[in-house]
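Colleague: sequence unknown, structure follows:
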């Protein structure tokens, strides 16, 4: 999950407006019942609130720790992908030796391998962020359309 560091108040209020309105209405109604109508029969003991608050704090602490652990593990795995990508690119550039072929052919092969790897890493990044630009009505059209060999062939080399 990517979160920007500069959240705007209008975005926060927009996404929480229903819950915000509910709790404002609840708070106003409790205040009106307590202060204006002088209804004071409902009281909550302090021990119950303290016990529930402690349990909630422990629960939220574990949830926060779990989320941080998942983020840290994902960061380590992404770092491994970056390091292995660099090592693989270095091996492609140094280990593909000319077999009687011209320099241009070897460089084209190296570039094609590296660009395919970059495309794979970029596709993985886009998939993991899960940002979709389509809605539920368009998803049926996307799923129903099958990519035949003719559409995919232009992205493949002759050997594939």
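Modeller: Yep, that arrived. As the structure is a prediction and not an experimental result, all values here were calculated from the model.
Colleague: switch to C-alpha atoms for all contacts and neighbour counts from now on
Modeller: OK.
Colleague: which residue ranges of the chain form helices?
Modeller: Taking DSSP state H as the criterion, the chain contains helices spanning 9-15, 17-31, 46-95, 103-129, 136-144, 149-153.
Colleague: mind putting those helices in JSON lines, mean neighbour count included?
Modeller: Output for the helices of the chain, formatted as JSON lines (neighbours: other C-alpha atoms under 10 Å):
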{"stretch": "helix 9-15", "mean neighbour count": "10"}
{"stretch": "helix 17-31", "mean neighbour count": "12"}
{"stretch": "helix 46-95", "mean neighbour count": "12"}
{"stretch": "helix 103-129", "mean neighbour count": "13"}
{"stretch": "helix 136-144", "mean neighbour count": "9"}
{"stretch": "helix 149-153", "mean neighbour count": "9"}
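Colleague: now do residue 26 against residue 19, distance only.
Modeller: 10 Å (C-alpha to C-alpha, to the nearest Å).
Colleague: my bad, residue 87
Modeller: Residue 87 is 50 Å from residue 19, by C-alpha to C-alpha.
Colleague: repeat for residue 78
Modeller: Remark: distance between residue 78 and residue 19 (C-alpha to C-alpha) = 36 Å.
Colleague: same question, residue 136
Modeller: 25 Å.
Colleague: same thing with residue 46?
Modeller: Taking C-alpha to C-alpha, one finds residue 46 at 26 Å from residue 19.
Colleague: ok, now residue 66?
Modeller: Residue 66 is 26 Å from residue 19, where distance means C-alpha to C-alpha.
Colleague: included below, for side-by-side comparison, is a second structure:
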């Protein structure tokens, strides 16, 4: 499943990359700026392990929906599994429509709309803001932010329950 990115301002393109997202066998493309790194990643979220540091922390969008809050997802493999599960929960229909990327060598933000479809329910169209922290050109921390994390969690739960047929 490829997560597509729609941008009007994409002037930096990343080198072509094999489809495999096993970072142990696939070298990430060389990024000289984090804007290009983020554009590359949002074209296909399954690439996160290719741009992440081994000890990356991911703060989930639904982190505050439980008490106590959910802890961050820790480590490249766990973060990759989290992204893969998010893609799977949408039945492979997830599209991260990017509207704006701003980044420097330390931090980055991505504003856009997460879109997905599921049989038997209204389409998902949720504004998001991804916040990133980088060290030496690698993503070391990521905060997922959805405009309405509770509504998005409900949508994902319903989409997952429709896998057996709605």
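Modeller: Looks like it came in fine. On a predicted model such as this, the values are computed, not experimentally measured, just so you know.
Colleague: can you give me the TM-score here?
Modeller: The TM-score (TM-score structural alignment, normalised by the length of structure 1) is 0.21; 48 aligned residues with a C-alpha RMSD of 4.1 Å.
Colleague: got the buried residues for the longest strand seen in structure 2?
Modeller: Counting residues, the longest strand found in structure 2 (DSSP state E) is strand 124-135. If you call a residue buried by 16 or more other C-alpha atoms under 10 Å, then strand 124-135 of structure 2 has these buried ones: 124, 125, 126, 127, 128, 129, 130, 131, 132, 133, 134.
Colleague: what helices or strands is it leaning on?
Modeller: Secondary-structure packing of strand 124-135 of structure 2 (3 or more C-alpha pairs under 8 Å, 6 or more residues apart in numbering; DSSP states H and E): strand 107-116, strand 138-143, helix 149-161.
Colleague: just want the angle from that strand to helix 149-161.
Modeller: Between the axis of strand 124-135 of structure 2 and that of helix 149-161 there is an angle of 110 degrees, by axes from the mean of the first three to the mean of the last three C-alpha atoms, to 10 degrees.
Colleague: hang on, the earlier thing: the helices and strands packed on strand 124-135 of structure 2: which one's closest to residue 74 of structure 2?
Modeller: With C-alpha to C-alpha, the closest approach to residue 74 of structure 2 among these belongs to strand 138-143: 9.4 Å.
Colleague: could you check the angle strand 124-135 makes with the closest one?
Modeller: Using the same axes, to 10 degrees, the inter-axis angle of strand 138-143 of structure 2 relative to strand 124-135 is 140 degrees.
Colleague: the inter-axis angle of strand 138-143 of structure 2 versus strand 107-116?
Modeller: Using the same axes, to 10 degrees, strand 138-143 of structure 2 lies at 60 degrees relative to strand 107-116.
Colleague: give me the contacts around strand 138-143 of structure 2.
Modeller: 51-53, 55-61, 130-134 (C-alpha atoms under 8 Å, 6 or more residues apart in numbering).
Colleague: tell me who's in contact with residue 117 of structure 1.
Modeller: Per C-alpha under 8 Å, 6+ apart, neighbours of residue 117 of structure 1: residue 85.
Colleague: from residue 82 of structure 1, how far off is it?
Modeller: Residue 117 of structure 1 is 11 Å from residue 82 of structure 1, by C-alpha to C-alpha.
Colleague: check residue 137 of structure 1 too.
Modeller: Counting by C-alpha to C-alpha, the gap from residue 137 of structure 1 to residue 82 of structure 1 is 37 Å.
Colleague: same check, this time on residue 22 of structure 1
Modeller: Relative to residue 82 of structure 1, and taking C-alpha to C-alpha, residue 22 of structure 1 is found at 46 Å.
Colleague: try residue 74 of structure 1
Modeller: 12 Å.
Colleague: cool, and residue 95 of structure 1?
Modeller: With distances taken as C-alpha to C-alpha, residue 95 of structure 1 is found 20 Å from residue 82 of structure 1.
Colleague: cool, residue 112 of structure 1 as well?
Modeller: Here residue 112 of structure 1 is placed at a distance of 18 Å from residue 82 of structure 1 (C-alpha to C-alpha).
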